[in-house]
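>>> Everything below, folded, please.
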Amino acid sequence: MTPEPLTPANTTVVLVDYAVGFANLLRSHNLAEHINNVVGLAKTAKWYESGLVVTNGQSSKPSGPLYPELLEAIGDQPVIERAVDFNSFLDESFAQAVREEGRENLVVGGIATDGCVLQTVLGGLREGYRVHVAVDASASPSLEAHNAAV
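You can find the predicted model right below:
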């Protein structure tokens, strides 16, 4: 069986942990280019009205809130704050938000590719989704870690 192409009607974009406190740890990608790619992915999801689920750790923690540029791009989109889980699907609020979108494909981007992105992708696969990684909108503390996770 050949999977259908990704479309706004069958795809949810999932943005994971684009917290300002992580930005200074990234070495796999140029930070300005990384932020530009993340904002572009968010704007594309909003423009084409695909599903969009945004999650972050608690903004009061050292990792902090989402990038200001991303917050501006997503507007009134809710941000699901998770307590600790690397696999976002272990947070029931996140899992429910993805289910409510009702789309079978996920496009996941986030920080770090080798941590929360990888674990969220594996969680999505276990939940039965077809999962794709937005590699140019994901980053890690090293290029080696990013590439190994991809």
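>>> can we go C-alpha only for contacts and neighbour counts from here?
Will do.
>>> Now do the contacts for Gly51.
Counting by Cα atoms under 8 Å, 6 or more residues apart in numbering, Gly51 touches Pro8, Ala9, Thr11, Thr12, Val13, Ala45, Glu101, Arg103.
>>> Is the residue lying closest to it once chain neighbours are set aside part of a helix or strand, or is it coil?
Using Cα to Cα, 6 or more residues apart in numbering and skipping the chain neighbours, the partner closest in space to Gly51 is Thr12 (3.9 Å). When classified by DSSP: H, G, I helix; E, B strand; the rest coil, Thr12 comes out as strand.
>>> any idea how far Thr12 is from Ser60?
Distance of Thr12 to Ser60, given as Cα to Cα, to the nearest Å: 27 Å.
>>> Show the buried residues in the contacts of Gly51.
The neighbour count (16 or more other Cα atoms under 10 Å) marks Pro8, Thr11, Thr12, Val13, Ala45, Glu101, Arg103 as buried among the contacts of Gly51.
>>> structure for this one too, so we can compare:
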Amino acid sequence: MTTLPDRPHTALLVIDVQIGVVATAHDRDRVLANIVSLVDRARSQEAPVVWVQHSDDDELKRGSEAWEYVPELAERREGEAVVHKTYRDSFEDTDLERRLAERGVGHLVVAGSATDFCVRSTIHGALTRGYDVTLVSDAHTTEDLSEYGAPTPDKVIAHMNLYWAGQRAPGRTAATVTTADVVFGQR
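Below is the predicted model:
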């Protein structure tokens, strides 16, 4: 029930699954396998796949090896949008909104990294902009920042899934589902 008029389509939004972002991510291989599965399913159901790629002046310099998408997801198809960002929210100072509007997208299925930074900021940004947002509970990850006082990654991920499953906004839906339960198409 997106609040965006004439936006019946669902897109897969893959956030920051870059070599330098997921190098030490929690449960990396299982999460990447789930994201690969989601990309394959979206393509087979003709749902748009939108790739988000973060850069900064420190560890993710544009064009560096760390900035590149992981090899498991390196093959993007012609026509699949790539959105370059420098803020945690994938909508901030990018062309993401325009690209989604062009594709008639009002519902986002979200996977990627990092759960507690770019994923969280983007799903909030999407919901406040009128999108329905489904977080794929077993297809997002983060690194261990517990030495800085954060919970361990498994707890960060579990909390995000619990928190997002209960999120509400007028005229929009928020949900969490597993990779196996994701459905693309019109809403």
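>>> picking up where we left off before, which one among the buried ones among the contacts of Gly51 of structure 1 gets closest to Ser88 of structure 1?
Set against Ser88 of structure 1, the nearest of these by Cα to Cα is Val13 (13.6 Å).
>>> Which residues are in contact with the aligned partner of the closest one in structure 2?
When structure 2 is aligned by TM-score structural alignment, the residue opposite Val13 of structure 1 is Leu12. Going by Cα under 8 Å, 6+ apart, Leu12 of structure 2 touches Leu38, Val39, Ala42, Ala47, Pro48, Val49, Val50, Leu108, Val109, Val110, Ala111.
>>> ok, and the most crowded of those?
Within those, neighbour counts (other Cα atoms under 10 Å) peak at Ala111, which reaches 29 neighbours.
>>> Test my guess that it contacts Thr142.
No. Using Cα atoms under 8 Å, Ala111 of structure 2 is not in contact with Thr142; the gap is 11.5 Å.
>>> can you pull out the helices in structure 1?
Remark: helices assigned in structure 1 by DSSP state H are 20-23, 31-48, 68-74, 92-101, 118-126, 143-149.
>>> Pipe the ones you listed into TSV and attach distance to Val135 of structure 1 per row.
Shown next, in TSV, are these (distance: least, Cα to Cα, whole Å):
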stretch	distance to Val135 of structure 1
helix 20-23	16
helix 31-48	10
helix 68-74	17
helix 92-101	20
helix 118-126	11
helix 143-149	9
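>>> coming back round to it: in structure 2, which of the contacts of Gly51 of structure 1 remain in contact?
Compared against structure 2 with both residues aligned by TM-score structural alignment, their matches' Cα atoms under 8 Å, the contacts of Gly51 of structure 1 retain Thr11, Thr12, Val13, Ala45, Glu101.
>>> In structure 1, what residue corresponds to Leu73 of structure 2?
Mapped onto structure 1 by TM-score structural alignment, Leu73 of structure 2 lines up with Leu70.
>>> Find the nearest non-adjacent residue to its match, please.
Nearest residue to Leu70 of structure 1, sequence neighbours excluded (Cα to Cα, 6+ apart): Val39, at 5.4 Å.
>>> what number of residues lie near that neighbour?
By the criterion of other Cα under 10 Å, Val39 of structure 1 has 21 neighbours.
>>> just Ala74 of structure 2 next, same as before
Look at Ala74 of structure 2: counted by other Cα under 10 Å, it has 11 neighbours.
>>> can you tell me which residues contact it?
Listed by Cα under 8 Å, 6+ apart, the contact set of Ala74 of structure 2 reads Glu68.
>>> Next one: it from Ser44 of structure 2, what distance?
Separation of Ala74 of structure 2 from Ser44 of structure 2 (Cα to Cα): 18 Å.
>>> and if you look at Thr142 of structure 2?
Distance, Thr142 of structure 2 to Ser44 of structure 2, by Cα to Cα: 28 Å.
>>> starting at the chain centroid, how far to stretch 24-32 of structure 1?
Between the centre of stretch 24-32 of structure 1 and the centre of its chain there are 16 Å (Cα atoms, centre = their mean, to the nearest Å).
>>> on that earlier part again, report the two of the kept ones among the contacts of Gly51 of structure 1 separated the most.
For the kept ones among the contacts of Gly51 of structure 1, with distances taken as Cα to Cα, the pair at the greatest spread is Ala45 and Glu101 (12.6 Å).
>>> what sits in contact with each of those two?
Thr12, Gly51, Leu52.
>>> which one of those is nearest Arg126 of structure 1?
Of all the shared contacts of Ala45 and Glu101 of structure 1, Arg126 of structure 1 sits closest to Thr12, with 16.3 Å by Cα to Cα.
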